[in-house]
Structure formats: structure tokens, C-alpha cells
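Asker: Predicted structure and sequence below. I'll ask about it afterward.
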Amino acid sequence: MDENPIAGAAREFGGKVQGAVGTVAGNDETRAEGKQNEVGGAAETLVGQARDAVRDVAGQAGDLADRAIDTGRDVLPEAGAAPRRGGETLTQYAKEFPLAFAAMAGAVGYLLAMAIRGRR
């Protein structure tokens, strides 16, 4: 929990008390300072509540992502093996045909550079 809501509520309450004291004493400056503290405390409370809400949403999103990953692993247990097999295939190809692999990698790099440069 963020400490802003607690500090804000305390500041807001203190501002109300200060404003009331200023009103009773007939001191406009004290009453104005009290109102300023009251409004500042309310704003601080809202900021803290917003931070708490963002943290809650972020936590829920993380939980949902974890559940989705777990569900995906349950439904498609072999899905994680596909990229590994592809990497092994590329490694084997690079070992067997190093010049062809280097030429292919250079061509892909060149095409990516042209695509990036063409966007400007």
C-alpha cells in the first residue's frame, strides 16, 4: 500500500482543523493555510489511491499472463520444443554449409538494412 493516502488523509484532516481554528480566531491567513492543506491532502490521497490502483492492475496483468502461459503449456506441451528444434537445425546447417549460411545471413542483414533505411 502506498503511504500517500494515509499521509494525505492526515494532512487533509489537519487542514480542516487549522481552517476551523482560523475561522474561530478570525484569522484569515490561518484559515487560508488550513484550506490549502486540506486541498493538498485530498490531492495527495488521490495520488496514492491512483498508485495503488495501478499496482493492482499490474499485479493482475502479471497473474493473467502467468495463467495464460501455464494454460498454453498444458494445451500445447510441445510448443516450447519447436524453437529449440529450429535452432538446432540452423546450427547443423551452419556446420555443414558455413559459406552458404554466411552468405544467407549477409543477405538477410542487407535486406533488413535496406528496409530500415527505406523507412526514413
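Answerer: Looks like it arrived, so ask away.
Asker: Please make it C-alpha for all contacts and neighbour counts, starting now.
Answerer: OK.
Asker: Run the chain-centre distance for stretch 41-52.
Answerer: 18 Å (C-alpha atoms, centre = their mean, to the nearest Å).
Asker: Need the contact partners of that stretch.
Answerer: Stretch 41-52 is contacted from outside by 1-13, 15, using C-alpha atoms under 8 Å, 6 or more residues apart in numbering.
Asker: hmm, 10 Å instead?
Answerer: Under the contact criterion C-alpha atoms under 10 Å, 6 or more residues apart in numbering, stretch 41-52 has outside partners 1-15, 35-40, 53-58.
Asker: are any of these buried, and which?
Answerer: Among the contacts of stretch 41-52, those classed as buried by 16 or more other C-alpha atoms under 10 Å are 4-15, 35-40.
Asker: what ranges do the helices span in this protein?
Answerer: Counting by DSSP state H, the chain has helices at residues 4-25, 28-75, 81-96, 98-118.
Asker: A further structure is provided below for comparison with the first:
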Amino acid sequence: MVDTDRITGAARELGGKIQGAVGDLTGSHRDSAEGRFREAQGAAENAYGQAKDGVRQAADRAQDYAQDFAHDARGYADEARDYAEDAYERGSQALRRGTRQVGHQVAEYPVASLVIAGLVGFGLGLLVSANRD
């Protein structure tokens, strides 16, 4: 979007050039000087409009970059959440499989399971009593 200062500045600059040229042709120093003054005013207004356009474009570009960054960040967060959900599900499945396997082993070999449990308990007892001394 072009700033209105650019349009009016360009129009004023053109009008000033024309008035200055007419003043030069007619020999009117007043019209020539006034035309040059209007031309300079128009050039300044045009430059001001261009600067405003540049700032507006830079702000728009910065906003676009920020929106792109936010979009990318949301995408990464979604990927991380999906990965965590998958890891949680895989861990849950592994725990259920392990629990079933232990249950089957205990059911198939009850005496061996009791001996192993007793040895584990004895070992823990030794560790606890060794830490107290």
C-alpha cells in the first residue's frame, strides 16, 4: 500500500517543476522561486512517505517472521507431545507384557519363584543391615 504522502508529494513536486519552468520561461523570478520551493516541499513529502512505507514493510515482515516462528514452535511442540505419548504407550505395553511374563513364570515354577523371592529378600536384608553399621 502506497502512502498518501508519497502521492501528494510527487504531485506537489511535479507542480513545482512546472511552475518553476513556467516562471523561467516568462521571466518571473517569483514564480520560478515559488515553483522550486514547492518542488522541494514535494520531494521532502515524497521521501517522508517512502520512509513510512519502508517502516510499514519492515513491520509487516517482522510480523510474518514472528508468525512463522510461532507456527514452527507449535509444530515442534506437537511433535514432542506425540513422541511422549508414543513413549508412554510403549512403556505401558512393556510393563503389561513383563507383568504377564512374571505371572506365567511364577505359575509355572512356584517353588523356584519362592526361592528367588527369598534370596532377593535376604539380599535386601543384608544391604539394609550393612548400611546401619
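Answerer: Sure thing, it's come through. Predicted model, so just to flag it, every value in this text is computed and none were measured.
Asker: Please work out which of the helices of the first structure is packed deepest.
Answerer: Ranked by mean neighbour count, the helices of the first structure are led by helix 4-25 with a mean of 19 (mean count of other C-alpha atoms under 10 Å).
Asker: what's the average distance of that one to the second structure?
Answerer: Helix 4-25 of the first structure, aligned to the second structure and superposed, deviates on average by 0.7 Å (mean C-alpha distance after the TM-score superposition for the first structure).
Asker: Kindly calculate the angle that that helix makes with helix 28-75.
Answerer: Here helix 4-25 of the first structure runs at an angle of 160 degrees relative to helix 28-75 (axes from the mean of the first three to the mean of the last three C-alpha atoms, to 10 degrees).
Asker: gap between L76 of the first structure and G14 of the first structure?
Answerer: Counting by C-alpha to C-alpha, to the nearest Å, the gap from L76 of the first structure to G14 of the first structure is 59 Å.
Asker: Relative to F122 of the second structure, how far out is S129 of the second structure?
Answerer: S129 of the second structure is 11 Å from F122 of the second structure, by C-alpha to C-alpha.
Asker: next one: S32 of the second structure
Answerer: Distance, S32 of the second structure to F122 of the second structure, using C-alpha to C-alpha: 112 Å.
Asker: got it, and R38 of the second structure?
Answerer: Distance, R38 of the second structure to F122 of the second structure, using C-alpha to C-alpha: 103 Å.
Asker: what stretch of the first structure does stretch 93-113 of the second structure fall on?
Answerer: Aligned using TM-score structural alignment, stretch 93-113 of the second structure spans no residues in the first structure.
Asker: which residues touch that stretch?
Answerer: Stretch 93-113 of the second structure is contacted by residues 87-92, 114, 116-119 when judged by C-alpha under 10 Å, 6+ apart.
Asker: Many thanks, we can stop here.
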